[in-house]
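Enquirer: what follows is a predicted structure for the sequence shown.
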Amino acid sequence: MRFEIEFSGHENIRSNHQKTIEITKESHLTPQGDCIIGVNANHACADLPQDLKKKLKNSDSNITFSIDVGDYNFTVEGKGHPDLILTHTEDIVIRKSDFVCPRTLAVKCDKASDLLPREMVTLLQDPKTKGIFTITIN
């Protein structure tokens, strides 16, 4: 199963967080949002199809996240969790930890926003830049 979410860049994207990656439907971003890699997303947790949510709630699910911006690709591996709530109407967060809240899409991820290639981050600091956040569950 595969699902794509489109998002845009923002001048305040820093991508320095060591534990999470976030995309949001919000258009405003302060420099404190250092895990956020994209704004104006066309989906948040609450918007995901039910069959995808069901797979995300399976602790045996291996999930691959692919972030594509320009010529750059960044891949993160994570796990599903039975306690995922998936009801947040604005945000999606993937986490290295096991922490679960309404914004959490996956846990035990192998990377966070601080590892995004800096060239990709530079592109994302332009509001005209578009990106694709792809969720793949086999």
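Expert: Nice, I can see it.

Enquirer: can we go C-alpha only for contacts and neighbour counts from here?
Expert: Fine.

Enquirer: just the helices in the chain please.
Expert: With DSSP state H as the criterion, the chain has helices at 50-56, 118-124.

Enquirer: got a list of what Lys25 touches?
Expert: Residues near Lys25 by CA atoms under 8 Å, 6 or more residues apart in numbering: 7, 39-44, 90-91.

Enquirer: before we move on, the earlier item: okay, the helices of the chain, which one's buried deepest?
Expert: Highest mean neighbour count among those (mean count of other CA atoms under 10 Å): helix 118-124, with a mean of 19.

Enquirer: for the helices of the chain, could you give me CSV that also reports distance to Phe65?
Expert: Formatted as CSV, the helices of the chain follow (distance: least, CA to CA, whole Å):
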stretch, distance to Phe65
helix 50-56, 12
helix 118-124, 16
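
Enquirer: out of the contacts of Lys25, which sit inside strands?
Expert: The members of the contacts of Lys25 that map onto strands under DSSP state E are 7, 91.

Enquirer: OK, contacts around the spatially closest residue to Ile85 that is not a sequence neighbour?
Expert: Excluding its sequence neighbours, the residue lying closest to Ile85 (CA to CA, 6 or more residues apart in numbering) is Pro102, at 5.0 Å. Applying CA under 8 Å, 6+ apart to Pro102 gives the contacts 45, 84-88.

Enquirer: try this one next to it:
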Amino acid sequence: MEYTFFANGHENVTSKHKSTFEITTDKNLTLKGDCIIGLNSAITLKDLPEELRKDIQTDNKEITMILKTENATDTIKGEGSSKLTLNHPTDMVCRKSDFTCNRTLMIRCDKAAKDLNKELINDLKNNNTLKITIKTS
């Protein structure tokens, strides 16, 4: 299963968080939001296709997220969990830990905000569009 959607960058993207990164429907970002990399997403966890949701809600299911901007790409590997509710109305959080809540998209990720491609983050700071692709196998 593969699903693609888009979000926007923002001048306040700092990408400094050590354990998570987030995509949100929010339109504004303060410097405190150091995990947020994509804003103004038209898609929430609730909007993901049912087949993808079922895959994500499967324990130990491999999930790949590909982030792409005009000048850079990064790939993040993580896992699904039967504990994921996928029902938060605004936020999608990818976590290095195995913590789950209604904001969590995937756990045990191999990257957090601070680990993402710096060229990708620079594009996002310049308000470039972020293409997000989620794949399960």
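Expert: Done, it's in. The structure presented is a predicted model; accordingly, all values stated were derived computationally and were not measured.

Enquirer: select, out of the helices of structure 1, the one closest to Ser66 of structure 1.
Expert: helix 118-124 (13.0 Å; CA to CA).

Enquirer: so who does the residue lying farthest from the centre of structure 1 touch?
Expert: In structure 1, counting by CA atoms, centre = their mean, Asp60 sits farthest out from the average C-alpha position, at 19.8 Å. Counting by CA under 8 Å, 6+ apart, Asp60 of structure 1 touches 79-80.

Enquirer: count of residues packed around the residue nearest to Glu79 of structure 2 when sequence neighbours are not counted?
Expert: Of all residues not flanking Glu79 of structure 2 in the chain, Glu62 sits nearest, at 4.8 Å (CA to CA, 6+ apart). Using other CA atoms under 10 Å, Glu62 of structure 2 has 20 other residues around it.

Enquirer: do the same with Asn138 of structure 1
Expert: Other residues near Asn138 of structure 1 come to 9 when the count uses other CA under 10 Å.

Enquirer: mind checking how far the nearest residue to it once chain neighbours are set aside is from Arg118 of structure 1?
Expert: Nearest residue to Asn138 of structure 1, sequence neighbours excluded (CA to CA, 6+ apart): Met1, at 6.3 Å. Distance, Met1 of structure 1 to Arg118 of structure 1, by CA to CA, to the nearest Å: 30 Å.

Enquirer: contacts only, for the aligned partner of Ser19 of structure 2 in structure 1.
Expert: Correspondence of Ser19 of structure 2 to structure 1, assessed by TM-score structural alignment: Lys19. By CA under 8 Å, 6+ apart, Lys19 of structure 1 lies in contact with 95-97, 111-113.

Enquirer: same thing with Arg108 of structure 2?
Expert: Counted by CA under 8 Å, 6+ apart, Arg108 of structure 2 has contacts 78-79, 95-98.

Enquirer: what subset of those is buried?
Expert: Neighbour counting with 16 or more other CA atoms under 10 Å marks 78-79, 95-96 as buried within the contacts of Arg108 of structure 2.

Enquirer: any chance of the contacts of Lys19 of structure 1 in a markdown table, with distance to Ile135 of structure 1 too?
Expert: A markdown table is the format used below for those (distance: CA to CA, whole Å):
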| residue | distance to Ile135 of structure 1 |
| --- | --- |
| Arg95 | 14 |
| Lys96 | 16 |
| Ser97 | 18 |
| Lys111 | 15 |
| Ala112 | 15 |
| Ser113 | 16 |
